[in-house]
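A.B. asks: The sequence and its predicted three-dimensional model are supplied below.
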Amino acid sequence: MATVIKNGYIYTNGEIVHGDLLIKNGLISAIGTDLKAENIIDAKKQLISPGLIDVHVHYRDPGQTDKENVKTGSLAAAHGGFTTVCAMPNVVPVPNTPELMRKMVKNNCENGVIHVLQYAPITVNEDTNEIPDYAALKKAGCVALSNDGKGVQNAYTMYLAMQKAQANNLIIAEHAQDDSLFNQGVINEGRKASEFNLAPITELAETTQIARDLLLAQKTGAHYHVCHVSTKKSVELIRIAKSKGINVTCEVAPHHLLLGEENIISDNANFKMNPPLRTKADQEALIAGLLDGTIDMIATDHAPHTASDKQNGFAEAAFGIVGSETAFCELYTKFVKTGIFTLEQLINWLTLAPATAFGLTKAGKIALGQPADIAIFDLHKKEAINAANFKSKGKNTPFNNDAVYGQTVLTMVDGQIVFQSEESK
């Protein structure tokens, strides 16, 4: 049955136009006005966006499904307007073999309500110097390589990994962290570390490894993607690397744009993430990096945990916060409503930019013949974030009770509704 989404403001070809979308057989078949079909969805002059893309989520499945699983994680993504995500491989067991990769890909397809793509590890078990069979893992369905949560400590191992990734046309998405400099820290090195007497994390733990890896990427030609960039110096290094033609892309997480260490007013582990919240100067550099193209995209680093994981303050709690269900509304409210970003820029960083960088040709845009992966957002209604209503098992967020615009009204994957707000039913 054909469906027409009528009377919306559609983001297509880099601009927002008023009109209708016609969907047939899961594909976008027409963009125009006065389109007709048996099934009608009234967008009520709301934003119709390509389904958002998140190249950095943690679904904890298998092995830690008390925190999240593919079903709950993908429902959370749909609730946030995401229709394609890339899931990190820090699960139990780590998908080191083609057999494990095929099993994860199968689970993602069977239990995900959206498109859940799967990373393979850079090294076996993410903490060794052994490199798995990238060709076999790619054939089994992996989308890219990452040890997220852990940096590759040995430079020669990373050098070999980049050579093999380049040979197999795979992206290396690196969590840049030198453990000797990280030194079991829990909070950014600065005033808050002193105020709460907590072990500090120097920015050098991130920046020195990025500098190393950029030189390795220059030597090997590998596509090097830096996860969750958080410091001014990191942005500067990547800007220089791009000017020299090094094949590097990078992402920034919403929480590093929205928050800085000054927002930590108590020993509240919902503000504990890795990399940690940095300084105001770092925040400003991240914003500038997006605006000048140094930073390519926004990715959530959605990291669900149980309540007990986060209850004991910075010293003992797990790193990470959930992000799928708060990313668009928080970013729209804090940056688009205030005129810092345009709506078109924000949508691009969450759709076409990640699709282009990761070669996702069937995602990231509303165009004829493309899969009908669509999100509708209400940009006019103000509503408080309520973590109790999250679809994710994880409720660990510093944004609970924030009043925001841009909540998701409807999310569609391949022409099928996978989320719809109660008010719009």
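C.D. replies: Done, it's in.

A.B. asks: make it CA atoms for all contacts and neighbour counts henceforth
C.D. replies: OK.

A.B. asks: ok, T300 touching I321?
C.D. replies: No: counting by C-alpha atoms under 8 Å, T300 stays clear of I321, with 9.1 Å between them.

A.B. asks: one more structure, for comparison:
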Amino acid sequence: MTLIQNVKLNNELVSLLIEDNLIKQIAPTIAPTPEMTVIEGEENTILPGLIDVHVHFREPGLTYKETIKTGTKASARGGFTTVFAMPNVKPVIDNPESLQQMIELNQRDGVVKTQQYAAISSNLSALDNTDIEKMAQMGAIGFTNDGCGVQQANIMYEAMLKAKDVNKPIIAHVEDNSLTNQGVMNEGESSKKLGLPGISPLSESSQLARDLVLAHSTGVHYHVAHISTKESVELVRLAKQMGVNVTAEVSPHHLLLDDSMVESDNPMMKMNPPLRSKADRKALIAGLIEGTIDMIATDHAPHSQEEKQGSMTTAAFGIVGIETAFSLIYTKFVKSGLVDLATLVKWMSKNPAQAFYIQGGQLEIGKPADLTIMDLDSEYEIKAEDFLSKGTNTPFLGWQVFGQTKYTIVDGKIAYKG
């Protein structure tokens, strides 16, 4: 048994008793006994464990960037107790054998719960569909070609039909390759000023419009990954009004940064989708607050230092985010008074759990003891040397934030202690 004492829950000091991986009791005080492991909360805030539905852990094949072990340790440091790993590793998780191996690896090396996506098509090629039925039976949480837009409508349509049959979601990286212009940042005034090739916002919204029509026809749960444009927000809003079973995520960097802040050829500002315009960023914030966008997901994408050096024209796309997401959004959204803490928990825990039908997102008696204890009052600086991820590729280094993880507890066991 584990006793967590002296923590704030809904602004009241309480203690929690954990037994058999479950929350057994929540009370103002609980007397410790000799057989209990006692965690002193020091009047910090206890929250449901955070859930990130979009991470890249790079294993197998790209372990110089990240591994399941380093990625899940970083997740725990960020306050996350459950993460969903993307299949675009080497080899791609596109068949039952590789999926089984990946699930076993996640369970063996992960210090947090790691759900596994499988690919929509072989090698992310969008030329055929994978064995969706078989991989759904084996435990794939959903199907995605993340990193690549599915270029052929018939392939996406067939995948939606199969996913609907097995009650699994399609997670879409929406990107029409014919409209990306081999760009490295958003197409706009900043790209022109810097002389860098720009990615048209239409590359996202045009393919999203196609997919929403297909999702309406098939009835599949269609989830939009890393939404980034105002047109995309409008399309999702309209689709929800039409009864499409659609959910959407937005990443912290698209909420906090825009292309007007790209003042030089800085590879740390290169991600896909790119940082969009100030108007896009405002639409994303509005869409999140009103509920058109359901959740925040990091799109944690670690790279080596060599891959993020030099020019944006040659550097890799991607930003790490699993260790900074909560603190950044807490500081800029909650500390500023824009939303309350309960809303942030809804975006980063409750809504992901409900949308993907997994346990989590609530601190209640009888529920799994997946939780995080946060110091919300002490300010600290985001520093690369503090990261547990192998990747430090982020423009947020040096930012002053609040919301530091003191403990992350998964199934009643300490996964991280700060």
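C.D. replies: Nice, I can see it. A quick note: this is a predicted structure, and the numbers were derived from the prediction, not measured.

A.B. asks: Quick check: the aligned residue for V226 of structure 1 in structure 2?
C.D. replies: Using TM-score structural alignment, the equivalent of V226 of structure 1 in structure 2 is V224.

A.B. asks: Give me the contact list for stretch 105-119 of structure 1.
C.D. replies: Contacts of stretch 105-119 of structure 1 with the rest of the structure, by C-alpha atoms under 8 Å, 6 or more residues apart in numbering, involve 70-71, 73-75, 77-78, 82-89, 104, 141-146, 413, 418.

A.B. asks: now these: which count as buried?
C.D. replies: The neighbour-count test (16 or more other C-alpha atoms under 10 Å) marks 70-71, 73-75, 77-78, 82-89, 104, 141-146, 413, 418 as buried among those.

A.B. asks: List the ones among those that fall in strands.
C.D. replies: Under the assignment DSSP state E, these contribute 82-87, 142-146, 413, 418 to strands.

A.B. asks: which one among the residues you listed gets closest to P254 of structure 1?
C.D. replies: Ranking these by separation from P254 of structure 1, with C-alpha to C-alpha as the measure, puts F82 on top at 14.3 Å.

A.B. asks: How about the closest one: what's its closest non-neighbour residue?
C.D. replies: Nearest residue to F82 of structure 1, sequence neighbours excluded (C-alpha to C-alpha, 6 or more residues apart in numbering): L52, at 4.1 Å.

A.B. asks: Which parts of structure 2 are helices?
C.D. replies: Listed from the start of the chain, structure 2 has helices (DSSP state H) covering 68-77, 96-109, 132-138, 153-165, 189-194, 202-218, 230-241, 252-256, 278-290, 325-329, 341-345, 351-355.

A.B. asks: Export the ones you listed to JSON lines and append columns for distance to E42 of structure 2.
C.D. replies: What follows is the helices of structure 2, written out as JSON lines (distance: least, C-alpha to C-alpha, whole Å):
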{"stretch": "helix 68-77", "distance to E42 of structure 2": "18"}
{"stretch": "helix 96-109", "distance to E42 of structure 2": "30"}
{"stretch": "helix 132-138", "distance to E42 of structure 2": "42"}
{"stretch": "helix 153-165", "distance to E42 of structure 2": "46"}
{"stretch": "helix 189-194", "distance to E42 of structure 2": "47"}
{"stretch": "helix 202-218", "distance to E42 of structure 2": "46"}
{"stretch": "helix 230-241", "distance to E42 of structure 2": "41"}
{"stretch": "helix 252-256", "distance to E42 of structure 2": "29"}
{"stretch": "helix 278-290", "distance to E42 of structure 2": "32"}
{"stretch": "helix 325-329", "distance to E42 of structure 2": "19"}
{"stretch": "helix 341-345", "distance to E42 of structure 2": "19"}
{"stretch": "helix 351-355", "distance to E42 of structure 2": "28"}
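
A.B. asks: Quick one: closest of those helices to I26 of structure 2.
C.D. replies: With C-alpha to C-alpha, the closest approach to I26 of structure 2 among those belongs to helix 341-345: 18.5 Å.

A.B. asks: what's the closest non-adjacent residue to T351 of structure 1?
C.D. replies: Counting by C-alpha to C-alpha, 6+ apart, T351 of structure 1 lies nearest to G364, which is 4.3 Å off, once chain neighbours are set aside.

A.B. asks: Aligned against structure 2, show me the partner of that neighbour.
C.D. replies: Taking TM-score structural alignment for the superposition, G364 of structure 1 sits opposite G361 in structure 2.

A.B. asks: picking that back up, between the helices of structure 2, which gets nearest to K308 of structure 2?
C.D. replies: The closest approach between K308 of structure 2 and any of these, judged by C-alpha to C-alpha, belongs to helix 252-256 at 16.6 Å.
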